[in-house]
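A.B. asks: here is my input; please provide its structure:
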Amino acid sequence: MYGSDRARQMQIRSGADGKIAVGDDGMLPADPVHPGADLTGINDNWWVGLSLLHNLFAREHNVICDGLKARYPTWKDEELFQHARLINAALIAKIHTVEWTPGILGHPALDFSMHANWSGIPCRVLRAVLGKNSEAAFGIIGSPTDQHSAPYAMTEEFTAVYRLHPLIPENLDVRRLDSTEITASDLVKMQGPASRKFMQTHGFANLLYSFGTAHPGAIRLHNFPNFLRRFTKDGQPLLDVAAIDIMRDRERGVPRYNRFRELVGKKRVNTFEEITSIPGAARKMRAIYKGNVDRVDLMVGLLAEDLPEGFGFSDTAFRIFILMASRRLKSDRFFTDDYRAEVYTNFGLDWIHNNGMKSVLLRHMPQLGPALEGVNNAFAPWNVLRG
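C.D. replies: The predicted model follows:
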């Protein structure tokens, strides 16, 4: 949302009170360079889903600016912007850790562990015994920074297990908050140059509601969205994203599925049937890989692998997820050594602690209240209203 360089950051700012520039309708303006995209930090591969999140958290940034200005009236535009950016980014990291991840990995133990990952196990005795530097007792946030022998980076292994295109459905039921009207729309018609027009046609609140009541695709074999297997973009040649996903792992040296399992501490498999119980999948893999189970591509194995109860993706992938989720926090000084009032302000720390995805949604779109009533995790399905 904020871009990766100072020049882009200055383009998206309003120049007053630390705020991001928005139009009279409260929405991000159009990017004059990329037709159909919003003017935001990074808008490559733009589509309505990204637009919803960028618009939502741009509004959150601006509300945080209002809160900071009320408490620090002498602060200038730069101080307000940079503090709001820091607070907003930490809130997004918290939401990803304790809400999105348990939402897609629906198991009580996982929910408990991700909250512990962020803020520790809420047990007074444990905290007293282990002390303030214990991550088990107090979580990673605010603990000492540790790069674990190498500066943090998005590793090839993490990129490989995060190829989650099957989450994307072929189409979306666009619903209205004020009626039972449903309009089915192909996802290919709400991306690229068509993104802003689609948003303007259906409205910010209605599209948030539509995505909130939609279900993601299963991260399994035979569920890759067909429109991404014959995808055209900006005049480029026809793209088969499924084939590209596999080829990227091969050309970048990511181990095949069996060796990958071994490297993350799992037992190697000797037969295709050990990988999966999906009907017919073992037979197809045997034919494609000429009977050699060691040749199964990582992505194919991950999509075929039988899942733990409640999990939305494989245990093999999860081992990389939990490692990188922890490292992402532990190696960043703004979540560790500098997660303190002198950097964030007391207001900022309170904002992060007291908010989550549901409160953000309701703050900026209170008309979503009935859809979110009784919903504890905003990444779980919302209530479908009857008009």
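
A.B. asks: C-alpha from now on. contacts and neighbour counts both.
C.D. replies: OK.

A.B. asks: residue nearest the centroid of the protein?
C.D. replies: Centroid check for the chain by Cα atoms, centre = their mean gives H96 as the closest residue, at 6.0 Å.

A.B. asks: next, the contact list for it, please.
C.D. replies: Listed by Cα atoms under 8 Å, 6 or more residues apart in numbering, the contact set of H96 is empty.

A.B. asks: where do the strands sit along this structure?
C.D. replies: In the chain, the strands defined using DSSP state E lie at 171-175, 182-186.

A.B. asks: here is the second sequence; please produce its structure so I can put it next to the first one:
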Amino acid sequence: MVRSRNYTQSSCLQMFAFSRQAAATQGISRAAEVFQMTLQLLKDEARRRQKRSVPVAELLSMEEVELIANLSGCPPAFQPASCPKGGDSEKYRTISGVCNNRNNPLWGAASTVLARWLPAEYEDGESQPKGWNTGHQYSGFQLPAVREVSNSIMQSSGQITLEDEAYSQLLVDWGQYIDHDISFTPQSTSKAAFLEGLDCLHMCENSDPCFPIQIPPHDKLFGSKSCLPFFRSSPACLSGPAHTLQAQMLQRQQINLITSFLDASTVYGHSVDLENALRNLSSSEGLLAVNSKYTDHGGHPYLPFVSLTPSACIQQPSTGPRERVECFLAGDSRVNEILPLAALHTLWVREHNRIATRLKQLNAHWSSETTYQETRKIIGALHQIITMRDYIPKILGKEAFDQTIGPYEGYDETINPSVSNVFATAAFRFGHATISAQMRRLNESFQEHPHFSSLSLHQTFFSPWRIIREGGLDPILRGLLGRPAARLNQQHLMTEELTEKLVVLNIPEALDLAALNLQRGRDHGLPGYNDWRVFCGYDRVESKADLRAVVRDRALVEKLMDLYGHPNNIDVWLAGLVEDLLPGARTGPLFACLIGKQMKMLREGDRFWWEKPGVFSSRQRQELQRHSLSRVFCDSSGVTEVPLDPFTLGTYPEDFLLCSSVPSLDLNAWKEEPEKDVSDLDSAERHV
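C.D. replies: Below you'll find the model as predicted:
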């Protein structure tokens, strides 16, 4: 094709003009949607004129694509030009993660693209999700509807969720909490189809950003509906080094709104504005803000409420406007999704304030800012230690951990720590299959609480009032320590609480988490099962017999083959779940590979990783290693007895210790001698 420059440039100007002002004021996500829709409109017009599909690369030059991105409101692809050196830039990470890597400042930073370990697989090669076009085939078969997969695979009648014989419920909830520290892909900011203008909640056709979940005939729960609403993830603006921009131009990418680093952004946020909203800026101790209205029975504070009220959180029945309990405000906006998540968020805010207060006592000469940053550094290190030392080895198993991660060998500036699309959208969602149908609340003897009974899972969604009015954190935290996690079961992969009663605040009906996960993977164009097996160095699975070698349950293999036709087609999230677990692990080989690879990159590619020489002194590292999540429970809640390893399931009272017997962090390792004033030194010398 001979490209018409005049046609291209004039059309670009016309097509983005109508929305340029809105894009500039509604942030990167909205700008990216304008950018992507402009490209799509240009492609549609070119196809109409030429009677064939025209790839973006054939239609536009790189310079023209960058122009469209810029005029859509996207920030420049190349920024910042340089990173500061010396001073605090050597000691403290930026809140956005920018300049962690000095040579590649956007690696791991907030609001940059999720990394692609394999190219996206879209039906038009560029942006249409897998399953977008009726009749499109993969390996000779159409992909099954995701709700049909959920109905057929996720549950089998008469089967129940197994209890984990080794690990506590905390293993599951820490996984969710730490996932929210490293990845968050925002949904489209628009809730209506861009071209038709119809509300995505009330249409069953595919039209960006609407990608509704189709309901199969005779669906036992949603049979009266044709579809469930689903919003595509926001596309990404162009960002990063020049050599990656061509790939971003050719295929739709998704954003990680938060930093990829294990940096406790759940506590501190990922932007300067959010960080400031979370701080008590009038405090000389560098404290975080807490709730001004409520504390628990022991005087421990709760998280502050969001400032925009009334908020969307569910309210206690039969309470009026004056008794409202608003949504909690935290470093991550998903804090209110489920009560254990809110409890862990609250615990770490308390821990920050406890440590900051003590550091200020030890170092009266420190400014509020120094005290805050030093405390933030400690809290971030504890998140890293608890995750990599205590959590990840239990998930991968010792053998896979040693093979994929191994001992720390130092910072490597050539490693890109950005969270990958397949990790965020599939592999680290393995934990959804181990979520219990109940949230246990226990008393001081780790028995069912006499006043605050255990709750069905759906009763814990977006209900911060239950923390304020039903006993605070302590009964919930004891439930995490004292009850077993759910064990993945090939005959019953997910509780009905999640496949039939999931609550999402912007959608006024129950949803199916399994269907959402599968649809999200297709929305992101994740390649199928075999492509990821090859990526991890495993043989392809080409037949039913091959599949039986990695999935022990014969009936499950039959269902998978009936639905998908070929192992190539199995959605990677589902494929990773159904593989037989590795010895001593809570994942199969594929997810062990993908999770292990990501965790190693997060560790080796972080200039501020706690083990890196110079980040902490040797004595400080020694103290950090002594600390544990059990000790955090002791120091920042009313729980007085804990197991030494809180992720290991114990029997009360024989496997529990009084908090006085649990090693604690000696903050004297952070005590500094204040620098003496020069005038004082001169005066002292004159008197000698």
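
A.B. asks: quick one on the thing from earlier: got the strands of the first structure as TSV, with mean neighbour count and distance to H54 of the first structure columns?
C.D. replies: Listed next are the strands of the first structure as TSV, based on neighbours: other Cα atoms under 10 Å; distance: least, Cα to Cα, whole Å:
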stretch	mean neighbour count	distance to H54 of the first structure
strand 171-175	20	19
strand 182-186	12	21
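
A.B. asks: looking at those, spot the one closest to G356 of the first structure.
C.D. replies: strand 171-175 (24.0 Å; Cα to Cα).

A.B. asks: corresponding residues in the second structure for the closest one?
C.D. replies: Aligned using TM-score structural alignment, strand 171-175 of the first structure spans residues 438-442 in the second structure.

A.B. asks: other residues contacting the matching stretch?
C.D. replies: Here stretch 438-442 of the second structure makes contact (Cα under 8 Å, 6+ apart) with 448-449, 452-457, 460, 475-480, 483.

A.B. asks: could you do stretch 204-214 of the first structure as well?
C.D. replies: For stretch 204-214 of the first structure, using Cα under 8 Å, 6+ apart, the contacting residues are 52, 172-177, 199, 365, 367-368, 371, 378-384.

A.B. asks: so where is that stretch in the second structure?
C.D. replies: Going by TM-score structural alignment, stretch 204-214 of the first structure sits over residues 473-483 in the second structure.

A.B. asks: the strands of the first structure: which one's closest to P32 of the first structure?
C.D. replies: Closest approach to P32 of the first structure among the strands of the first structure (Cα to Cα): strand 182-186, 25.9 Å.

A.B. asks: what's in contact with the closest one?
C.D. replies: By Cα under 8 Å, 6+ apart, the list of residues contacting strand 182-186 of the first structure reads E170, N171, L172, D173, V174, R175, R176.

A.B. asks: apply 10 Å and report the result again.
C.D. replies: Contact with strand 182-186 of the first structure is made by P169, E170, N171, L172, D173, V174, R175, R176, H202, S210, F227, as judged by Cα atoms under 10 Å, 6 or more residues apart in numbering.

A.B. asks: between those residues, which is nearest I275 of the first structure?
C.D. replies: Nearest to I275 of the first structure, judged by Cα to Cα, of these is P169 at 25.0 Å.

A.B. asks: count of neighbours near the closest one?
C.D. replies: By the measure other Cα atoms under 10 Å, the count of residues near P169 of the first structure is 19.

A.B. asks: one more: E685 of the second structure?
C.D. replies: 9.

A.B. asks: now the host helix or strand of it: which residue numbers in the first structure?
C.D. replies: Take DSSP states H and E as the rule and E685 of the second structure turns out to sit in helix 678-686. Helix 678-686 of the second structure corresponds to no residues in the first structure, going by TM-score structural alignment.

A.B. asks: what is that helix packed up against?
C.D. replies: Applying 3 or more Cα pairs under 10 Å, 6 or more residues apart in numbering; DSSP states H and E, we find helix 678-686 of the second structure packed against no helix or strand.

A.B. asks: longest strand anywhere in the second structure?
C.D. replies: Counting residues, the longest strand found in the second structure (DSSP E) is strand 162-168.

A.B. asks: what residues sit buried inside that strand?
C.D. replies: For strand 162-168 of the second structure, burial by neighbour count (16 or more other Cα atoms under 10 Å) applies to L162, E163, D164, Y167, S168.
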